[in-house]
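> need a structure here:
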Amino acid sequence: MGTHVIKMPDIGEGIAEVELSQWHVKVGDLVVEDQVLADVMTDKAMVDIPSPVHGKVIALGGQPGEVMAVGSVLISIEVEGAGNLKESAAPAPVAAQEPPAAPKVEAVAESKPAAAAGPRPAPVCQGPMVAREADERPLASPAVRKHALDLGIQLRLVRGSGPAGRVLHEDLEAYLAQGQSNASAPAAAAYAQRHDEEQIQVIGMRRKIAQRMQDATQRAAHFSYVEEIDVTAIEELRAHLNEKHGTSRGKLTLLPFLVRALVVALRDFPQMNARYDDEAQVITRLGAVHVGVATQSDVGLMVPVVRHAEARSLWDSAAEISRLANAARNGKASRDELSGSTITLTSLGALGGIVSTPVLNLPEVAIVGVNKIVERPMVVKGQVVIRKMMNLSSSFDHRVVDGMDAALFIQAIRGLIEQPATLFVE
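As a prediction, the model looks like this:
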């Protein structure tokens, strides 16, 4: 037997150290080639570290939350073969797999480890249900995770029969056949006292989000502006376009219309499409409109970037927004796709509430927040009619943007949305 030492790989772009976010294995586990060993967090994204070998884990090089230098020992694996110590960098890291609860992920084929020498855990299935720790992440492909989500199954309760205990589609079916799709620990009495506590370490993506939000609120002089918008006409246009072109070009949501409205409004308000370097005291206004679209994933808020929105049609924007959102939720967005925005659009969809106060995505100076659409009675030309109404809750950096300019900018967006034909008049 020999020992294969895997070192923290060079993730690129001059990164000298990364944060170890989560282990997917423990000492004593049997692993197979390409199995995900750990998640690490860079300044931009979470990435997976896969195993290059088959073997048994004999040592872990760090604890979750620890910052590790590139080239430091990540994990040691016992392998069959020569007894000489082998050292290597881990294979090129890949984007982290989709968290179990992430929605709207396209199904992909089940992947199988390549055959190779070394110990391989034998597939076992001693029953469809197994108890795992609440924070233990079962080994499964994105397709299986999506299937479990659709079926309402807690993946951690399902015994995996694949290599290294990987949960397969067949395991989900076996679990359902036992009538345990809703199995859970017995509920406590409704009025029983509780004295339990849970401490959650702030690491990985959550720590990066916390640092960025704290930095933004400390450095920028935030102020918010809220305006009510009648979206009846643009919703009618959207429904018409979807009925006519939805099958051939794809369905449109409201977001690509808002992206288009940003592009047109920024022609008259270039100071909003800017970055502020407060250390150098320099404001950089950009001609290119790179729209960050805030996207919630199971590991936290991510902001993939629709580049050159000024050159995209409605359907092009819609396709790019969908692609980036899926990549972010799937943990597959690259560092380039998560950086370089010039203005950000944030929306909580149907949960958008009435008003919000979004935090700036520094070094940007403006963020436009979308609230939910509600039907309300409104007075139009002296008549009470039912209209679809929505608020825009937007925030600005008062060090760069004056209040009057912010109000005029949002009013310009309002005019474009309420008269949607003006979005396309050149």
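> switch to C-alpha atoms for all contacts and neighbour counts from now on
Fine.
> correct me, but Arg307 touches Val291?
Yes. Judged on Cα atoms under 8 Å, Arg307 makes contact with Val291 at a distance of 6.5 Å.
> who has more neighbours out of those two?
Taking neighbours as other Cα atoms under 10 Å, Arg307 and Val291 compare with Val291 leading, 26 against 20.
> show me the helices in the stretch 101-250 of the chain, by range?
In the stretch 101-250 of the chain, the segments counted as helices under DSSP state H, counting those that start in this stretch are 142-151, 169-177, 204-219, 232-249.
> contacts for the last one next, please.
For helix 232-249, the surrounding residues in contact (Cα atoms under 8 Å, 6 or more residues apart in numbering) are 250-254, 315, 387-389, 417-420.
> coming back round to it: mind listing the shared neighbours of Arg307 and Val291?
Residues touching both Arg307 and Val291 by Cα under 8 Å, 6+ apart: Ser341.
> alongside the first, I'd like the structure of this one:
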Amino acid sequence: MGTHVIKMPDIGEGIAEVELSQWHVKVGDLVVEDQVLADVMTDKAMVDIPSPVHGKVIALGGQPGEVMAVGSVLISIEVEGAGNVKESAAPAPKPAAEQAPEAPKAQAAVENKPAQAAAPRPVCQGPMVAREANERPLASPAVRKHALDLGIQLRLVRGSGPAGRVLHEDLEAYLAEGQSNASAPVAAAYAQRKDEEQIQVIGMRRKIAQRMQDATQRAAHFSYVEEIDVTAIEELRAHLNEKHGASRGKLTLLPFLVRALVVALRDFPQMNARYDDEAQVITRLGAVHVGVATQSDVGLMVPVVRHAEARSLWDSAAEISRLASAARNGKASRDELSGSTITLTSLGALGGIVSTPVLNLPEVAIVGVNKIVERPMVVKGQVVIRKMMNLSSSFDHRVVDGMDAALFIQAIRGLLEQPATLFVE
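Alright, predicted model coming up:
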């Protein structure tokens, strides 16, 4: 038997070290060629490390959360053959995103589970009486009112009066008999808890934490909030979906927002920029690569809609949908998660009234979308119901002046409130 030592491969992009995020094997496991051994985290994406050989795992080179240098020993595998030690780097790794993940069983179970009815208010229940659901028990109006106040279904109470009439005493007996059943869950609901859970911050969660901390410490954040009447753009969206949805796909509001960014940036190129604060250089870009913040099971990702300036509404919509699905399913590649020039973030229907989004460094602007609500507004002296939405946007004050930020968002507002101007060249 021999030993095959696999070293941390050179993932490229000048990366000298990576974080070991998760082991998929343990000592003693038998592995086959191309089986995924571990996940490692680079600055941009999760990467799978496959096995180049068949054999048995005899040693692991690190623990989850440990930062390992390229070329360090990752894993040792016992293989058939001569007794000498062979070394190699793992085969060219693939982004974890590109692997076909196992079907999310837990999620499927949730989706297939019938919706539960709202929990009724707690009541004390004694032994039930078998009555038909539509059978009206005999009781005086005063007893019925008493049962309603106590949260008792009268048809479940055994009546001791003439012809089975339910009396006040029967309600009290029902409550007394039900106390032993009701006291335990009530006591448990108000019991003190002393349990604790410690969660190690590693992998994607650590990268997110580092990026957010770095952004808030390095950039001079300031936020600007503007209210926008989206009634007209929503009417246009509904019309286009009715006319072309079946053949071209449904449009959400996001592709309209991407289009508004593209048009507004023509007059505000300083927003479509990256700031290298170490070199003290601002790079303004002609291409508009829009990052779309997307929540996934492993945390927040920002896939990039490249060259948004050259895309139609439906092209943008299809690309946003594809990238969001890839990010949520763990299939987004490193290239798809890097290179944005400005970011769009939205929580959809949960977007709240106002937010203060954190910049996606080295970008200098991020536009946050809040939820759409119907509100009474005064239009030409008349009170009418309009669909209103806030844009909560943040900027790097080292690069962007407050007046320019306000004018930029006002430009987006004008484009969305007069949607025909989105398509006037």
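> just to revisit the earlier point, closest to His398 of structure 1 among the contacts of helix 232-249 of structure 1?
When the contacts of helix 232-249 of structure 1 are compared for distance to His398 of structure 1, the smallest value, 25.3 Å, is given by Ile417; criterion: Cα to Cα.
> wait, a helix at the closest one?
Yes. Per DSSP: H, G, I helix; E, B strand; the rest coil, Ile417 of structure 1 lies within a helix segment.
> state the distance from it to Ser393 of structure 1.
Distance of Ile417 of structure 1 to Ser393 of structure 1, computed by Cα to Cα, to the nearest Å: 15 Å.
> now Ala134 of structure 1
In this structure, Ala134 of structure 1 and Ser393 of structure 1 are separated by 37 Å, where distance is defined by Cα to Cα.
> ok, these two, which is more surrounded?
Of the pair Ala134 of structure 1 and Ser393, Ser393 is the one with more neighbours under other Cα under 10 Å, namely 23 against 8.
> pretty sure the more buried one contacts Thr357?
Yes. In this structure, Ser393 of structure 1 is within contact of Thr357 by Cα under 8 Å, at 6.3 Å.
> need the overlap of contacts for the two.
Between them, Ser393 of structure 1 and Thr357 share the contacting residues 224, 369, judged by Cα under 8 Å, 6+ apart.
> next up, the contacts around Val57 of structure 1.
Counting by Cα under 8 Å, 6+ apart, Val57 of structure 1 has contacts 25-31, 75-78.
> could you dump the helices of the stretch 101-250 of structure 1 into JSON lines with mean neighbour count added?
As requested, the helices of the stretch 101-250 of structure 1 are arranged in JSON lines below (neighbours: other Cα atoms under 10 Å):
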{"stretch": "helix 142-151", "mean neighbour count": "20"}
{"stretch": "helix 169-177", "mean neighbour count": "18"}
{"stretch": "helix 204-219", "mean neighbour count": "16"}
{"stretch": "helix 232-249", "mean neighbour count": "14"}
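> dump those helices to TSV, plus distance to Met302 of structure 1.
Conversion of those to TSV gives the following (distance: least, Cα to Cα, whole Å):
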stretch	distance to Met302 of structure 1
helix 142-151	19
helix 169-177	29
helix 204-219	9
helix 232-249	27
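> which one of the ones you listed lies closest to Met8 of structure 1?
helix 204-219 (16.0 Å).
> how far does the closest one sit from its chain's centre?
Here helix 204-219 of structure 1 is found 16 Å from its chain centre; the criterion is Cα atoms, centre = their mean, to the nearest Å.
> compared with structure 2, how much does it deviate?
Plainly put, helix 204-219 of structure 1 ends up 1.4 Å away from its match in structure 2 on average once the two are laid over each other (mean Cα distance after the TM-score superposition for structure 1).
> if we can go back for a sec, for Thr217 of structure 1, state which of the contacts of helix 232-249 of structure 1 is nearest.
Each of the contacts of helix 232-249 of structure 1 was checked against Thr217 of structure 1 using Cα to Cα; the closest is Leu254, at 28.7 Å.
> from the contacts of helix 232-249 of structure 1, keep the buried residues only.
Neighbour counting over those (16 or more other Cα atoms under 10 Å) leaves 251-253, 315, 387-389, 417-418, 420 as the buried ones.
> in strands only, show me those residues.
Secondary structure assignment by DSSP state E places 387-389 of these in strands.
> now the corresponding residue of structure 1 for Lys105 of structure 2. Nearest residue, chain neighbours left out?
Counting by sequence alignment, Lys105 of structure 2 lines up with Lys104 in structure 1. When the adjacent residues along the chain are set aside, Lys104 of structure 1 lies closest to Asn326, with 6.9 Å between them (Cα to Cα, 6 or more residues apart in numbering).
> which SS class is the residue nearest to Lys26 of structure 2 when sequence neighbours are not counted?
Nearest residue to Lys26 of structure 2, sequence neighbours excluded (Cα to Cα, 6+ apart): Val57, at 6.8 Å. Secondary structure, three-state DSSP: Val57 of structure 2 is strand.
> what is the burial count for Met377 of structure 2?
For Met377 of structure 2, which is what you asked about, the neighbour count (other Cα under 10 Å) is 15.
> need the contact list for it.
By Cα under 8 Å, 6+ apart, the contact list for Met377 of structure 2 reads 383-386.
> can you give me the helices in the stretch 251-400 of structure 2?
254-265, 313-328.
> the longest one vs structure 1, average offset?
Superposing on structure 1 places helix 313-328 of structure 2 at an average distance of 1.5 Å from its equivalents, by mean Cα distance after the TM-score superposition for structure 1.
> which residues does that helix contact?
Contacts with helix 313-328 of structure 2, where a contact means Cα under 8 Å, 6+ apart, come from 97, 248-249, 251-252, 254-256, 258-259, 292, 294-297, 301, 303-305, 308, 332, 336.
> name the residues of it that are buried.
In terms of neighbour count (16+ other Cα under 10 Å), helix 313-328 of structure 2 has its buried residues at 313-314, 316-320, 323-324, 326-328.
> what of stretch 148-162 of structure 2?
Neighbour counts over stretch 148-162 of structure 2 (16+ other Cα under 10 Å) mark 152, 154-159 as buried.
> re earlier: tell me the counterpart of the residue nearest to Lys104 of structure 1 in structure 2.
In structure 2, the position corresponding to Asn326 of structure 1 is occupied by Ser325, as judged by sequence alignment.
> what about the alignment partner in structure 2 of Arg159 of structure 1, distance to Cys124 of structure 2?
In structure 2, the residue paired with Arg159 of structure 1 is Arg158, using sequence alignment. Spatial separation of Arg158 of structure 2 from Cys124 of structure 2 under the definition Cα to Cα is 14 Å.
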